[in-house]
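K.L.:
Pasted the sequence and its predicted model underneath.
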Amino acid sequence: MTQVRELYLGVADTAAELLAAPEVADDWHQPSALAKLSVQGLAGHLAGQVFFIPTVLAEPVPTEPAISIHEYYARVSWIGSDLDTPFNQAIRSGGEDEAADGPAALAARVAACVGELRGILPTAPDRPVRRPTWGPWSIGLDDFIASRMLELVVHCDDLAHSVGLPTPQFPAAAVETVVDLLSRIALRRHGATSVLRALSRAERAPASISAL
């Protein structure tokens, strides 16, 4: 099994544990740390980053050309987009719907899905995959898994902060993979000078180099 798959499964296990925390259930209907998104909606969106893997693997191999993960992030329209775009509205409503059966049911589904993936991913070929909301492209399975790991790490921090829990600790290699992706996105959004200054010079650092 490739390293990114092993890292992803470990991160997904941590996400399942976080979703099962009583603090998440206690604050289920409260606003999350993300604007216009409840804890329920955020939990559902987080869970989706696990459910997406078997979903794309169940689809036929796409005929759209495969691009790199960095090109994927360069093409998507949602990065930095307004919260009220149709895409972001669909993210919020989709998260709420995914979690409609409550926190216990969602956590159990995620744990079961991770268990299923432990049996699938070791031998799954690195074939192209795609989601129906994308443009006319696909990406390799391992790149898709890396992109879902980014989502899991970022949204675990969001969810933990939302309910007053410490951010989960992830393996260093998983965090490094995510930070590598985020730094490349930040370079495209803010330019080399801003990123270099933010990382090296507090005196000249810009207000933000947020990747997403």
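P.N.:
Looks like it came in fine.

K.L.:
alpha carbons only for contacts and neighbour counts from here, please
P.N.:
OK.

K.L.:
need the helices for the chain, in chain order.
P.N.:
3-19, 22-26, 39-57, 69-75, 86-98, 103-120, 141-162, 172-190, 192-200 (DSSP state H).

K.L.:
mind giving me CSV with those and columns for mean neighbour count and distance to Ser208?
P.N.:
Shown next, in CSV, are the helices of the chain (neighbours: other C-alpha atoms under 10 Å; distance: least, C-alpha to C-alpha, whole Å):
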stretch, mean neighbour count, distance to Ser208
helix 3-19, 20, 27
helix 22-26, 16, 29
helix 39-57, 23, 23
helix 69-75, 15, 19
helix 86-98, 16, 22
helix 103-120, 17, 33
helix 141-162, 21, 17
helix 172-190, 16, 9
helix 192-200, 15, 8
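
K.L.:
okay, those helices in TSV with distance to Asp126 next?
P.N.:
Shown next, in TSV, are those (distance: least, C-alpha to C-alpha, whole Å):
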stretch	distance to Asp126
helix 3-19	11
helix 22-26	35
helix 39-57	10
helix 69-75	13
helix 86-98	27
helix 103-120	12
helix 141-162	5
helix 172-190	18
helix 192-200	32
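
K.L.:
out of the ones you listed, which comes closest to Gly135?
P.N.:
Closest to Gly135 of the helices of the chain, according to C-alpha to C-alpha: helix 69-75, at 8.4 Å.

K.L.:
Put this next to the previous one:
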Amino acid sequence: MTVREVYLESAAATSAFLRQPAVAQCWEAPSALARMRVGALVAHLVSQVTQVPPALDAPVVDPCVGLGEHWGRSTWTDGDVESEVNTYIRRTASEAAAAGAAALIAEAGVALAELRRRLPDEPDDRVIQLPWGPWALSLDDYLTTRLLELAVHGDDLAVSLGSASPALPPGCLDSALAELCRMAARRHGATAVIRALSRRERAPSTIAAL
């Protein structure tokens, strides 16, 4: 399957997961993430679908970089919940959550329907301007970053609700694992990741990517 096909399947699986009654019932409850309620977490998860159509429409004004450089430039990965970018993410998610579960889930459905029409026709060399830039990614690399978000935050939501994680396609999980390993190696070194995955007696205390 192509990255675009995997993304569409993953977005559909996430949308289905969001329709369980527990999502609306726990909307105001604390989530598994620090300083985020379930509703804000859902809003952030939904944005991994709803942000894609506007990104397809935005003019590309910055140079395109690869995923390695993208992760190196991304400051939200530092784990500091008080950083400016992470504070902004929480604030915008909380504001979006005010619309309520039904509205946000409906928005995700509309965006997914549009993407099913548009993504198959996008050229192989399509470049996307990141809304938070200032840099651009190839469309497939951009969707790869969304797959990571869907996998990680889908599990965050599942833990928040006390349910099993969303049934994401294997391609999504493979992609998320690959990117997390890349990020972990950048932070801790490749040797630490290899040891953590292969040698329990030499494993470091953590290889957390985020």
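P.N.:
Looks like it came in fine. Given the structure is predicted, the values throughout are model-derived calculations rather than measurements.

K.L.:
on that earlier part again, quick check: which of the helices of the first structure is nearest to Arg130 of the first structure?
P.N.:
helix 39-57 (6.5 Å).

K.L.:
what sits against the closest residue to Arg35 of the second structure other than its chain neighbours?
P.N.:
In space, and not counting its chain neighbours, Arg35 of the second structure is closest to Arg90: 7.8 Å by C-alpha to C-alpha, 6 or more residues apart in numbering. Residues near Arg90 of the second structure by C-alpha atoms under 8 Å, 6 or more residues apart in numbering: Arg35, Met36, Ala40.

K.L.:
Pull up the gap between the last one and Tyr7 of the second structure, please.
P.N.:
Distance of Ala40 of the second structure to Tyr7 of the second structure, computed by C-alpha to C-alpha, to the nearest Å: 22 Å.

K.L.:
and if you look at the second one?
P.N.:
Computed with C-alpha to C-alpha, the distance linking Met36 of the second structure and Tyr7 of the second structure is 25 Å.

K.L.:
Can you give me the neighbour number for Ile207 of the second structure?
P.N.:
22 (other C-alpha atoms under 10 Å).

K.L.:
Please give me every residue in contact with the closest residue to it other than its chain neighbours.
P.N.:
Nearest-residue entry for Ile207 of the second structure: Ala184, 5.8 Å, with adjacent residues in sequence omitted and distances by C-alpha to C-alpha, 6+ apart. Ala184 of the second structure makes contacts with Ala190, Val193, Ile207, Ala208, Ala209, Leu210, as judged by C-alpha under 8 Å, 6+ apart.

K.L.:
Can you find the partner of the third one in the first structure?
P.N.:
In the first structure, the residue matched to Ile207 of the second structure (TM-score structural alignment) is Ile209.

K.L.:
doesn't Val195 make contact with its match?
P.N.:
Yes - judged on C-alpha atoms under 8 Å, Ile209 of the first structure makes contact with Val195 at a distance of 6.4 Å.

K.L.:
Find the residue closest to the counterpart of Leu41 of the second structure in the first structure in space, skipping its chain neighbours.
P.N.:
The equivalent of Leu41 of the second structure in the first structure is Leu42 (alignment by TM-score structural alignment). Excluding its sequence neighbours, the residue lying closest to Leu42 of the first structure (C-alpha to C-alpha, 6+ apart) is Gly95, at 6.2 Å.

K.L.:
Tell me the residue in the second structure aligned with that neighbour.
P.N.:
When the second structure is aligned by TM-score structural alignment, Gly95 of the first structure is paired with Ala93.

K.L.:
So which residue is dead centre in the first structure?
P.N.:
What sits nearest the mean C-alpha location of the first structure, by C-alpha atoms, centre = their mean, is Glu151, with 1.3 Å.

K.L.:
now that one: how far from Pro62 of the first structure?
P.N.:
On the measure of C-alpha to C-alpha, Glu151 of the first structure and Pro62 of the first structure end up 23 Å apart.
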